[in-house]
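**Student:** coordinates only, sequence not included:
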């Protein structure tokens, strides 16, 4: 049963939610106290509905959907994954790791059509777990550049093997926060071999490099022969490999690590996922289609995010080669969003004696942003548009300009966890919606850290902050399908247990509205 005080808050959030008040009757240029007190249901509260993978049944789905209607929700968002489920659960219940199979698609259709019959709008997350990915897309998974270094003193003659990279520290750092990296990919492709004089190397980065020279023509069978000039010089062997990033909490068949996060910088990544996995989901609910597909915030990782053809695209777009300037692109500690969000700042590993280093990093980020927007967001938006489905998007944490990316979505969405849910951060999605002429802007709301519940006053404050920032749809984070662990305790995906097969860390990331949950 839903907790009574929270139902009262939901009713206040909806403030009547009159279905008879049509969008066409709303004058967006004038404030109406009467309409604010009795808005149409399209602006009513909605909830994220977590499923324990594919382990749901028709009766349970129908019962909970009816309860959502009684509680005052106007829409739901289905998100199947396996956060906080235990190893015992996985051993005894093979239905958890069955997202995408025929039975899952039948259950998805049951939920979709029941929601439609009850007058509930429904959305669905783009796949299982986050960031977006699936099984069988390894060749279209996320890629990176990684540099191995060797320091030489000159003048001298060097003849020896190229340096080989060690696993970067952010892999372990990421997995301590959220298990999402399946080790270090040893299948390396050599991209460039460079040498540069170290002009200055203070205790803390960035170090300063002089002129960079290309040395690839002096490499044979993995051995570099080079006459080292006077001074301290550094060799850079730059390789490309896969990040081995898998969707956190994904409940696809097999092991977590069998899936891979798609390449977000090449449309082949999202197209592979749509063709091999998600297209079947929408086909299964074609007679009860979702209102929107939701893309959660982009927690992406990589030493230096890259994709096939990026170097050639850079030269075509910017008019100069990127390879001789690769050392200036790397950031100290890499680019794991999970790790870097906890840092005060990120700094370049190297700088040039002039503005070359800063310029190439700026140009790299500009092209990366453009590719992220066009290859991923626009490709997905058009694919959904062709099927009559909207794109609901949390743009933060990705590589695109955040305002531009928000504005590309049909429904830009903010959240209360990222950037502490500050008013200024919430304003970004609302501003993008205003500039882009979007009618709706939503926010993942009622997220807390280390709390099992929020008071009514706290929920009012969170709602008020969102509304005042320009948000007009609140997404409650969230409600869990009624599933019992093998020990009889109620499942809630953001209340981690000691025996969880996957969890988001040692603290709670959301509050639970179910009084019988532990």
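**Tutor:** Alright, I've got the coordinates. Bear in mind the structure is a predicted one, so any value in this text is a computation, not a measurement.

**Student:** hey, let's count contacts and neighbours off CA atoms from now on
**Tutor:** Will do.

**Student:** what sits against residue 271?
**Tutor:** When contacts are counted by C-alpha atoms under 8 Å, 6 or more residues apart in numbering, residue 271 touches residue 379.

**Student:** Surely it is within a helix?
**Tutor:** Yes: counting by DSSP: H, G, I helix; E, B strand; the rest coil, residue 271 is found in a helix.

**Student:** what are the ranges of the helices in the stretch 101-250 of the chain?
**Tutor:** Assigned by DSSP state H, counting those that start in this stretch, the stretch 101-250 of the chain shows helices spanning 102-117, 169-177.

**Student:** Save those as JSON lines, and put in distance to residue 441 and mean neighbour count too.
**Tutor:** Formatted as JSON lines, those follow (distance: least, C-alpha to C-alpha, whole Å; neighbours: other C-alpha atoms under 10 Å):
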{"stretch": "helix 102-117", "distance to residue 441": "22", "mean neighbour count": "20"}
{"stretch": "helix 169-177", "distance to residue 441": "29", "mean neighbour count": "17"}
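
**Student:** could you dump these to a markdown table with distance to residue 446?
**Tutor:** A markdown table is the format used below for the helices of the stretch 101-250 of the chain (distance: least, C-alpha to C-alpha, whole Å):
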| stretch | distance to residue 446 |
| --- | --- |
| helix 102-117 | 23 |
| helix 169-177 | 21 |
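
**Student:** putting a second one here so we can go through both:
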């Protein structure tokens, strides 16, 4: 790296660290951490056809900033029909000009920008020539019987006339006993194989083929072949193209971004067999029949494991690490989604600066009143353990940020509410995510009529969305939460080894794509998953660790130090079939240094197909025997190795304490700071929680911090032994932070109110006026309501078709008692409400339970109340489709529903909109 680039990178790194700090609070503070651009949610920003201009870019960024977004990730894709004259070719001079303008404008607003290194996904484009394109191993089979020569020529058989001719790599012959001979030298120019030996032979002609995959959803100027991620030469060429394209100016974006690995059919690259032999020690060509088999014989599993490990090595070394190293020379960082790839997810996530996971689909939460219509969700159950691969990689390697592509296909278009998003994003937070990216916001110019340009798989949180005027409150919730979750260090006591070789040895198929959508195959049946889930459900905090991560860990004062920022108390090895000898040696080395290690069982064997397999097995067995267990325990150096099928019992013997608060139904995650510990407590159970809980810390003072409103207060607590007890009250759907301070501080904060039992209830449900403020397709007439109710299904078609914001107003008398707290409670909000009391803004109600403390805004006597409700876009979109009004007209995929079928809302039922049930004022 030359001195200029080194200075640029170091300077940029300083800026990045400023934007994503440890957020170390001053010692002994109960304040919220500093709000930075990185604390705020960011979004993927779809540039349809790159049909962008400075005026709209400026206006939209200002709207995004005002709504509370901290940054954008530019993602050019296909365009809208009829606007082709506005399209800008990707990386053209005009395109780079608007990129520079975007970055400068965002910077002036205190926002960040990330840059997708290509259009659509995955990496690829017109600069990727055929040689550099994604490759596949194509094997053609022939038979020789009774020692006769092959009568047919060996010629590559194309799938169609447009398929390029593949390059012949080798010709192998296999006899009936699977003995192999390479016979490539006997192939003549006319394709005839002039070779024969006695017996029957299977002939395999191995070709370096091209998958032919083009970039999905490519933008103008981005159409072309998908990149060969396994080839260093191809990746270097790809990076060089961007280095040249961006070399004219210092574009101040933060990170290069890479989406999930969706390179279909790519399982080979030039020089693969040579790489394989160098890494694995034998010639794979001699064992190809085993690679093609589906049966689970020993040799099949071992050969496939070696093949998949080699693919992993090439992806990790030639693409992920190589790409990140190159990005650093450009003064940038990398953000990458490792899932979907055929490699070791932990190592791939760890090889970049910001690991990014993905929430896809809708989770089931037993929160009463939470809408989850089966017709509006995909048949996918997101698993938070999947998210922990990214957060674990970040924690283990000392990286602060863990991002997430969030709300991808959360529900059917135009039907997703903030109340549905909240538990989904909380689940991500609990898994260690702390840098949310919405999927997503589509750039839509001002002159495009409602509903604007929309992306086919997006949540479509655009400025045209009827919820947009209320998104600032949702963003503030995420911002407050992330400001804490980006503070300090992770505080997890356990490390759980992920036996990736057990995954790689699966007999089915050739490649093992470790995807979000196939967790039922590669994750859920494993002891690793079962033990991890049981431990988490029992109240333990943990991270996953790979073979390589174990090799770089050390022990200090009895704790396993994986980086300067992360340590743990115990290493757990769930039942594992295949473990490399080096990994076992590294585990025992940690024990010698003072670590506690728990094995659920002895690793059965070493992975792969070594020539000296018997010797490897003997070495593994001998190494294990040196432990010389007595009653399942082995004192090993300064540490201890425990053999127990009950991992939790072993942890109890080691006095590693779980957080018993989970017995109440709470979920949690902890962050450690210089002055104490943050607990994020979430109630996703179906019932309210009102009881005393214990925290596994000794805290002189507890501060409650509500990320929904920003309110804070002192919790009564007492220390009992090494624990701190406090009473907690959370309704189903609520969450709260508790900061456990090691030393008491002087503060003007009040005591945290007890909301567990209302002393008085006042019904405010009668005598309301309803006025429609802004929305589509038309503003319905105002209404007078004897009793407050939704504006839909009341006999007014214009109200049924309306999407936008409407105001409910009323007056009430209150006998206000000093020292009491008053909570406005609404039975049902469809879908978000902002509240004004006596002309003062009191806050928002958008999540279950629908309630808001309005004490400070009330007065004794007469009070006025205004509730502005924003509903979903669904009703107005249904109106457009029922009336044949064209609004979706895009190139390529156009617009599809959640099942990837043509979208049509004309048969939708009216979505309830407004206020439902009672409105009450509760006194506490």
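**Tutor:** Looks like it came in fine. The shown structure was predicted, so the numbers you read here are calculated from the model rather than taken from an experiment.

**Student:** now what about the TM-score between them?
**Tutor:** Here the superposed chains carry a TM-score of 0.75, computed using TM-score structural alignment, normalised by the length of the first structure; 435 aligned residues with a C-alpha RMSD of 3.4 Å.

**Student:** Can you say which of the helices of the stretch 101-250 of the first structure is nearest to residue 290 of the first structure?
**Tutor:** helix 102-117 (7.3 Å; C-alpha to C-alpha).

**Student:** ok so, going back, quick one: closest of the helices of the stretch 101-250 of the first structure to residue 299 of the first structure.
**Tutor:** Per C-alpha to C-alpha, nearest to residue 299 of the first structure of the helices of the stretch 101-250 of the first structure: helix 169-177, 10.3 Å.

**Student:** what sits against the residue mapped onto residue 32 of the second structure from the first structure?
**Tutor:** When the first structure is aligned by TM-score structural alignment, residue 32 of the second structure is paired with residue 35. Going by C-alpha under 8 Å, 6+ apart, residue 35 of the first structure touches no other residue.

**Student:** Then residue 356 of the second structure?
**Tutor:** Taking C-alpha under 8 Å, 6+ apart as the test, what residue 356 of the second structure contacts is 335, 336, 337, 338, 349, 390, 402, 403, 404, 405.

**Student:** Find the nearest non-adjacent residue to residue 126 of the second structure, please.
**Tutor:** Leaving aside its chain neighbours, residue 126 of the second structure sits nearest to residue 224 (4.3 Å; criterion: C-alpha to C-alpha, 6 or more residues apart in numbering).

**Student:** Quick check: the match of residue 32 of the second structure is in a helix.
**Tutor:** Yes: looking at residue 35 of the first structure with three-state DSSP, it is inside a helix.

**Student:** residue ranges for the helices of the stretch 251-400 of the second structure, please.
**Tutor:** Using DSSP H, counting those that start in this stretch, the helices of the stretch 251-400 of the second structure run over 272-280, 288-292, 298-314, 322-329, 345-350, 384-397.

**Student:** okay if I get those helices as JSON lines plus mean neighbour count and distance to residue 234 of the second structure?
**Tutor:** JSON lines is the format used below for the helices of the stretch 251-400 of the second structure (neighbours: other C-alpha atoms under 10 Å; distance: least, C-alpha to C-alpha, whole Å):
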{"stretch": "helix 272-280", "mean neighbour count": "16", "distance to residue 234 of the second structure": "14"}
{"stretch": "helix 288-292", "mean neighbour count": "19", "distance to residue 234 of the second structure": "26"}
{"stretch": "helix 298-314", "mean neighbour count": "23", "distance to residue 234 of the second structure": "12"}
{"stretch": "helix 322-329", "mean neighbour count": "19", "distance to residue 234 of the second structure": "11"}
{"stretch": "helix 345-350", "mean neighbour count": "26", "distance to residue 234 of the second structure": "19"}
{"stretch": "helix 384-397", "mean neighbour count": "26", "distance to residue 234 of the second structure": "26"}
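
**Student:** For those helices, give me CSV that also has distance to residue 763 of the second structure.
**Tutor:** Shown next, in CSV, are the helices of the stretch 251-400 of the second structure (distance: least, C-alpha to C-alpha, whole Å):
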stretch, distance to residue 763 of the second structure
helix 272-280, 74
helix 288-292, 71
helix 298-314, 63
helix 322-329, 60
helix 345-350, 53
helix 384-397, 40
